[in-house]
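J.: output the structure for:
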Amino acid sequence: MTVSSSGFISVTWRRLWPLPALLLTAGIFAGIATWVLSAPVRAFEESEELFFRNGDAARGEQVFLAGQCASCHASPGQSDRTRLGGGLPLASPFGAFNVPNISPDPIDGIGRWRGIDLANALMSGVSPDGRHYYPALPYVAYARMRPEEVRDLMAYLRGLPPVAGRPPPHDLPLPFRLRRGIGLWKRLFLDRSPLTDDPSHDAAWNRGRYLVEAQLHCAECHSTRNLLYAVSDDTRHAGGPDQEGTGLVPNITPAAIGHWSDDDLVVLLTTGRTPDLRQVAGSMADVVRNTAALPEPDRRAIAAYVRALPARPSPDMP
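T.: Okay, here's the model as predicted:
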């Protein structure tokens, strides 16, 4: 038995030895493919750096307001919304994100950034040193902005006061500290195609669509998420749990506010007052501080687009 079985084992092993080798080879190739596919991909190459110089700061201020930059990046505990020292903690199912300093401070902020660095951060979620940013920065929406508006935004940011001090790093457990996987997530959910005008709608609707979907990034809050934590198309703008899991964000499609008029929405975006005379609070109150400073035609464009959204029922809450 011993002698015969050794021969049997020898023959069997010679027949089966390619299987471990094949599995090892497949694993190596899968690892290489994953590493390549998850690599950070910048929206703009160094050859385009000149384009992002010499923006218009006055136009950049409008981008700053519509993009809700101060709502997250203004230093907490003070009233000056141009002091962008960061530090606001953002709770999430993955851990706590601490909003970074984006003031012109050359050490703790973005004072050494170029315009192209800001463009790649906002429109591809890639840092100047080539790392993925977490999509807590809403680059999924900002990716559809016009590059010249990022150029103008940088001109505006450069004129703001530098703020010293760097917030603590994000407080995330493993595996969420490993940013490389974000590259695979981007392959699925980051759409960089520009929002071109739809000729079947008027200019106000097209302007409102651009503001709502690209700059204001309304869907990032007013939607539920799928299993990979991307905005669900089925509940886009239909509300759901807030990002911190402490409340509900309202449905802003006609299924919930179809009885509102354009004027009702303009009043909300200007004063924070709803048609039933309630006052918005929390993060929406901060949004209104920004929209109130936009030109009235922009607020009317936002209203026109929101009132024309597909009516979607609010998702069932657990």
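
J.: all contacts plus neighbour counts: C-alpha atoms, from now on.
T.: Fine.

J.: now find how far off-centre the host helix or strand of S6 is within its chain.
T.: Assigned by DSSP states H and E, S6 belongs to helix 2-16. Per CA atoms, centre = their mean, to the nearest Å, the displacement of helix 2-16 from the mean C-alpha position of its chain is 59 Å.

J.: now the element after it, going C-ward?
T.: helix 18-37.

J.: returning to that earlier point: show me what the helix holding S6 is packed up against.
T.: Under the contact definition 3 or more CA pairs under 8 Å, 6 or more residues apart in numbering; DSSP states H and E, helix 2-16 sits against no other helix or strand.

J.: where exactly do the helices run in the chain?
T.: Assigned by DSSP state H, the chain shows helices spanning 2-16, 18-37, 57-66, 69-73, 115-124, 139-142, 147-158, 182-189, 203-210, 254-257, 262-271, 282-291, 296-307.

J.: next one: the closest residue to P106 other than its chain neighbours from A155, what distance?
T.: Residue nearest to P106 in three dimensions, not counting chain neighbours: R112, with 5.3 Å by CA to CA, 6 or more residues apart in numbering. As defined by CA to CA, to the nearest Å, R112 lies at a distance of 13 Å from A155.

J.: which one of the two is surrounded by more residues?
T.: A155 (22 against 12; other CA atoms under 10 Å).

J.: do you know how far the more buried one is from D129?
T.: Using CA to CA, A155 is found at 21 Å from D129.

J.: likewise P295?
T.: In terms of CA to CA, P295 sits 36 Å off from D129.

J.: more neighbours, these two?
T.: P295 (10 against 7).

J.: tell me how far the residue nearest to P106 lies from F64.
T.: From R112 to F64 the distance is 19 Å (CA to CA).

J.: list the residues that contact P40.
T.: Applying CA atoms under 8 Å, 6 or more residues apart in numbering to P40 gives the contacts 126, 130-132, 183.

J.: try 10 Å this time
T.: 124-127, 130-133, 179-180, 182-184, 186 (CA atoms under 10 Å, 6 or more residues apart in numbering).

J.: before we move on, what about D263?
T.: D263 sits in contact with 269, 275, 299-300, 303-304, where contact means CA under 10 Å, 6+ apart.

J.: please tabulate the residues you listed in JSON lines, including the columns neighbour count and distance to S10.
T.: Converted to JSON lines, these look like this (neighbours: other CA atoms under 10 Å; distance: CA to CA, whole Å):
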{"residue": "L269", "neighbour count": "26", "distance to S10": "79"}
{"residue": "P275", "neighbour count": "15", "distance to S10": "83"}
{"residue": "R299", "neighbour count": "25", "distance to S10": "79"}
{"residue": "R300", "neighbour count": "21", "distance to S10": "80"}
{"residue": "A303", "neighbour count": "26", "distance to S10": "77"}
{"residue": "A304", "neighbour count": "23", "distance to S10": "77"}
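
J.: please generate a structure for the following sequence too, so the two can be compared:
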Amino acid sequence: MRFRTFAAVVLVAAVAGVGSYLSITTPQRMPGETWDGLGEPNLENGERVFWAGGCASCHAAPGATDENRLVLAGGAPLKSLYGTFYPPNISPDPAAGIGSWTLSEFGDAMVRGVGKKGEHLYPSFPYASYARMTPRDINDLYAYLKTLPESANVAPAHALSFPFNQRILLGGWKFLYLDDKPRVTLAKPDAKVEQGQYLVEGPGHCGECHTPRDALGGMKPDLWLAGAPNPEGGQGRVPNITPGEKGMRGWTESDIAYYLETGFTPDFDSVGGAMVAVQKNMARLPAADREAIAAYLKAIPAH
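T.: Below you'll find the model as predicted:
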């Protein structure tokens, strides 16, 4: 009798635990009113956000150059320790792309990692950073994307090993790591540094590559931008970009801004690797944005 009672208690606790997990980790959309009353989209700002967010770097076809980078057909493989991710088509095509998506569906994907069908999206799409973006910027970006060429390309499905191919687990990951709080607390930042913080921590998603991660794939907050292993698992290391001795202590704000504009370092070297595409995106931003990014990178904790 005691065993039956014990077994019943264990069963109830197990059911309650599963129920709590599912409740906590069910995909959560933003309140509908988040996307109301944003006014007429600013396409010029939408294009600015497009380049700041590096949309073309992942969603353009592999090897696309020049104007073809604006055809967001998807499909460029992103190799990782968990398998290979294939960024989807986000062109305005109504069937293969996001042409049939509403602003709220697009916004939920950007800041909550929730797809059109209500499914969890993998954080290879950097919504853990985009969560800091303003609704107005997302509205402007959404409108700008709708002006780009359509593509009927259907990107391959992700090729992930078990258990990483189980989307239900992403609910737990979001519970642990998804929020819209600042990555670092800065002492009395001015407007320029605050703008840089928004660009770096939000649309620029710099920490996705430059910050080391724990065993579950979450960023280590105490090592923000302190450098990290190659995210594709190969040789090489993503550099430390803090103002510390192992980072960019010898770089001035002007050096950083110039590097983002031209790709040249203070010692006359040039940008290489995956940073080439990032630098080309940064070069499309207004000079004030690059200067704000530089100011922020000099203001964060050194490592």
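
J.: TM-score them against each other, please.
T.: Here the superposed chains carry a TM-score of 0.94, computed using TM-score structural alignment, normalised by the length of the second structure; 298 aligned residues with a CA RMSD of 1.8 Å.

J.: looking at the second structure, which of the contacts of P40 of the first structure hold up?
T.: Here is what carries over to the second structure from those, by both residues aligned by TM-score structural alignment, their matches' CA atoms under 10 Å: 124-127, 130-133, 180, 182-183, 186.

J.: most neighbours, which of those residues?
T.: G125 (31 neighbours).

J.: how about the aligned residue in the second structure for that one, nearest residue that isn't a chain neighbour?
T.: Under the alignment (TM-score structural alignment), G125 of the first structure pairs with G113 of the second structure. Excluding the flanking residues, the one nearest G113 of the second structure by CA to CA, 6+ apart is L121, at 5.0 Å.

J.: what residues does that neighbour make contact with?
T.: 27, 109-110, 112-115, 127, 167, 170-171.

J.: and the furthest pair within those residues?
T.: M110 and R167 (17.2 Å; CA to CA).

J.: those two: which has the busier surroundings?
T.: In terms of neighbours (other CA under 10 Å), M110 is the more surrounded of M110 of the second structure and R167; the figures are 24 against 13.

J.: so I90 of the second structure is in contact with L141, correct?
T.: No - in this structure I90 of the second structure lies outside contact range of L141 using CA atoms under 10 Å: 11.9 Å.

J.: redo the helices of the first structure as a markdown table? Include distance to H217 of the first structure.
T.: Listed next are the helices of the first structure as a markdown table, based on distance: least, CA to CA, whole Å:
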| stretch | distance to H217 of the first structure |
| --- | --- |
| helix 2-16 | 55 |
| helix 18-37 | 26 |
| helix 57-66 | 9 |
| helix 69-73 | 11 |
| helix 115-124 | 12 |
| helix 139-142 | 6 |
| helix 147-158 | 15 |
| helix 182-189 | 15 |
| helix 203-210 | 10 |
| helix 254-257 | 18 |
| helix 262-271 | 15 |
| helix 282-291 | 11 |
| helix 296-307 | 12 |
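
J.: closest one to A96 of the first structure among those?
T.: helix 69-73 (13.7 Å).

J.: quick one: the closest one aligns where in the second structure?
T.: Under TM-score structural alignment, the match for helix 69-73 of the first structure is residues 55-59.

J.: what residues of the matching stretch count as buried?
T.: Applying a neighbour-count criterion of 16 or more other CA atoms under 10 Å, one finds 55-59 buried in stretch 55-59 of the second structure.

J.: contacts for it?
T.: 49-51, 63-65, 68-78, 86-91, 125, 145, 155, 203-204, 274, 276-278, 280-281.

J.: what do you get for stretch 245-256 of the first structure?
T.: Contacts for stretch 245-256 of the first structure (CA under 10 Å, 6+ apart): 91-93, 218-219, 221-224, 235-243, 257-258, 260, 283-284, 306-315, 317.

J.: under the alignment, what does G250 of the second structure map to in the first structure?
T.: Using TM-score structural alignment, G250 of the second structure pairs with H259 in the first structure.

J.: just S100 of the second structure next, same as before
T.: Under TM-score structural alignment, S100 of the second structure pairs with R112 in the first structure.

J.: that match contacts M154, correct?
T.: No - judged on CA under 10 Å, R112 of the first structure makes no contact with M154 at a distance of 11.6 Å.

J.: identify the contacts common to the two.
T.: Common neighbours of R112 of the first structure and M154 (CA under 10 Å, 6+ apart) are P104.

J.: any idea which of the helices of the first structure gets closest to I107 of the first structure?
T.: helix 147-158 (14.0 Å).

J.: onto which residues of the second structure does that closest one map?
T.: Taking TM-score structural alignment, helix 147-158 of the first structure hits residues 135-146 over in the second structure.

J.: show only the entries of the contacts of stretch 245-256 of the first structure found in strands.
T.: 91-92, 240-241 (DSSP state E).

J.: picking up where we left off before, show me what contacts the match of S100 of the second structure?
T.: So R112 of the first structure contacts 104-106 (CA under 10 Å, 6+ apart).

J.: swap in I90 of the second structure?
T.: 55-56, 59-60, 71-74, 96-99, 145-146, 148, 150-151, 153.

J.: translate it into the numbering of the first structure.
T.: In the first structure, I90 of the second structure lands on I102 (TM-score structural alignment).

J.: again with D180 of the second structure
T.: D180 of the second structure maps onto R192 in the first structure, by TM-score structural alignment.

J.: that match contacts F44, doesn't it?
T.: No - using CA under 10 Å, R192 of the first structure makes no contact with F44, being 11.4 Å away.

J.: mind listing the shared neighbours of these two?
T.: Joint contacts of R192 of the first structure and F44 (CA under 10 Å, 6+ apart) are 123-124.

J.: can you tell me how far the residue positioned nearest the centre of the first structure sits from L22 of the first structure?
T.: For the first structure, the residue sitting closest to the mean C-alpha position, by CA atoms, centre = their mean, is P138 at 1.1 Å. P138 of the first structure sits at a distance of 41 Å from L22 of the first structure (criterion: CA to CA).
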